[in-house]
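**Student:** My questions are about this predicted structure, shown below with the sequence.
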Amino acid sequence: MTAIQDQEAAAPLPDPSSEALLKLVLGSLEDDKAEDVVSIDLRGKTEIADYMVVASGRSTRQVSAIAQNLVDRLKENASRASKVEGKDAGDWVLIDSGDVIVHVFRPEVRDFYQIEKMWLPAGAQNG
């Protein structure tokens, strides 16, 4: 990256669109090696958010770390204070940043709840 790109990447987004938030979320999850990341477009389906992202971490420790890093990046880069539930347990962490809701699971917990199936179109494949 050039110095200008570094500055632009570090500068908080003034009022990020839901697409910009989604990009930030997906980048953070990729940086932290989240697995099986699924992005679901909720526009027109519900008013709770524009996007839902579901991802997995390999352990409770990684799930908690992924969630904490995401919350920190949202605050730093998008000036978003997110609501977080479940970080201390590390089995299923919900991060509500307004336009994008993120669920980070341990694989066993994700498999049990299968939350993507509620929101993905019929016949769609996750992953």
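**Tutor:** On my side now, so go ahead.
**Student:** drop to CA atoms for contacts and neighbour counts, all remaining ones
**Tutor:** Noted.
**Student:** Would you tell me what helix or strand the residue nearest the centre of the chain is located in?
**Tutor:** For the chain, the residue sitting closest to the mean C-alpha position, by CA atoms, centre = their mean, is residue 102 at 3.7 Å. Using DSSP states H and E, residue 102 falls within strand 100-105.
**Student:** now do residue 6
**Tutor:** helix 3-10.
**Student:** Centre of the chain to that helix, how far?
**Tutor:** Counting by CA atoms, centre = their mean, to the nearest Å, helix 3-10 is centred 23 Å from the centre of its parent chain.
**Student:** Put this next to the previous one:
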Amino acid sequence: MDSQQLLQIAAQACDDKRAENIVALDMRDVSLIADYFLICHGSNERQVDAISKGIQDAVEEEGFTVRKIEGRDQARWVLVDLEHVVVHIFHKEERDYYNLEKLWGDADRVQLDV
């Protein structure tokens, strides 16, 4: 499975859990961290946690193993490491504060099929 397919699976999982403002950034030319960042937010901690679990379930169903999940205990900013795709799931307030889209403004946005 290539990183773009993995990005689409994760984005669909976010959409399935009603994540808001789903944005994908192509990080290949601006960072060595990952090929793509997927950024979204939920309106409360329960939804943020549900989104992260939905992503984990979706990628594992496709035979891929999640490398690490951080932040689930407080569910304000959960990071799901899928190796070449890093998913940032924010609580609305944290997303507004950290504004990763602006921080990584040099990265191109990727069209998602969700």
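**Tutor:** Great, that's in hand. Just so you know, these numbers come straight off a predicted model, no measurement behind them.
**Student:** TM-score them against each other, please.
**Tutor:** Aligned and superposed, the two chains score 0.88 in TM-score terms (TM-score structural alignment, normalised by the length of the second structure); 108 aligned residues with a CA RMSD of 1.5 Å.
**Student:** coming back round to it: now do the contacts for the residue nearest to the centre of the first structure.
**Tutor:** 52-55, 93-96 (CA atoms under 8 Å, 6 or more residues apart in numbering).
**Student:** Would you map the strands across the second structure?
**Tutor:** Under the criterion DSSP state E, the second structure contains strands at 20-26, 36-42, 68-70, 77-81, 85-91, 108-110.
**Student:** what range in the second structure matches stretch 102-120 of the first structure?
**Tutor:** Taking TM-score structural alignment as the measure, the second structure aligns residues 87-105 with stretch 102-120 of the first structure.
**Student:** wait, I meant stretch 31-38 of the first structure
**Tutor:** The aligned range for stretch 31-38 of the first structure is 16-23, by TM-score structural alignment.
**Student:** Could you pull out the buried residues of the matching stretch?
**Tutor:** If you call a residue buried by 16 or more other CA atoms under 10 Å, then stretch 16-23 of the second structure has these buried ones: 17-20, 22-23.
**Student:** Then stretch 63-78 of the first structure?
**Tutor:** In stretch 63-78 of the first structure, counting by 16+ other CA under 10 Å, buried: 63-68, 70-74, 77-78.
**Student:** ditto for stretch 77-85 of the second structure
**Tutor:** Buried residues in stretch 77-85 of the second structure (16+ other CA under 10 Å): 77-85.
**Student:** Quick check: the farthest pair among those residues?
**Tutor:** 77 and 84 (19.0 Å; CA to CA).
**Student:** quick one: what's aligned to residue 67 of the first structure in the second structure?
**Tutor:** In the second structure, residue 67 of the first structure lands on residue 52 (TM-score structural alignment).
**Student:** mean distance, the longest helix along the second structure to its aligned residues in the first structure?
**Tutor:** Ranked by residue count and defined by DSSP state H, the top helix of the second structure is helix 45-61. For helix 45-61 of the second structure, the mean deviation from the first structure after alignment is 0.9 Å (mean CA distance after the TM-score superposition for the first structure).
**Student:** Just give me how far that helix sits from the chain centre.
**Tutor:** For helix 45-61 of the second structure, the distance to the chain centre is 10 Å (CA atoms, centre = their mean).
**Student:** Show residues contacting it.
**Tutor:** Contacts of helix 45-61 of the second structure (CA under 8 Å, 6+ apart): 6, 9-10, 13-14, 16-17, 19, 41-42, 65-66, 72, 74-78, 80, 89-91.
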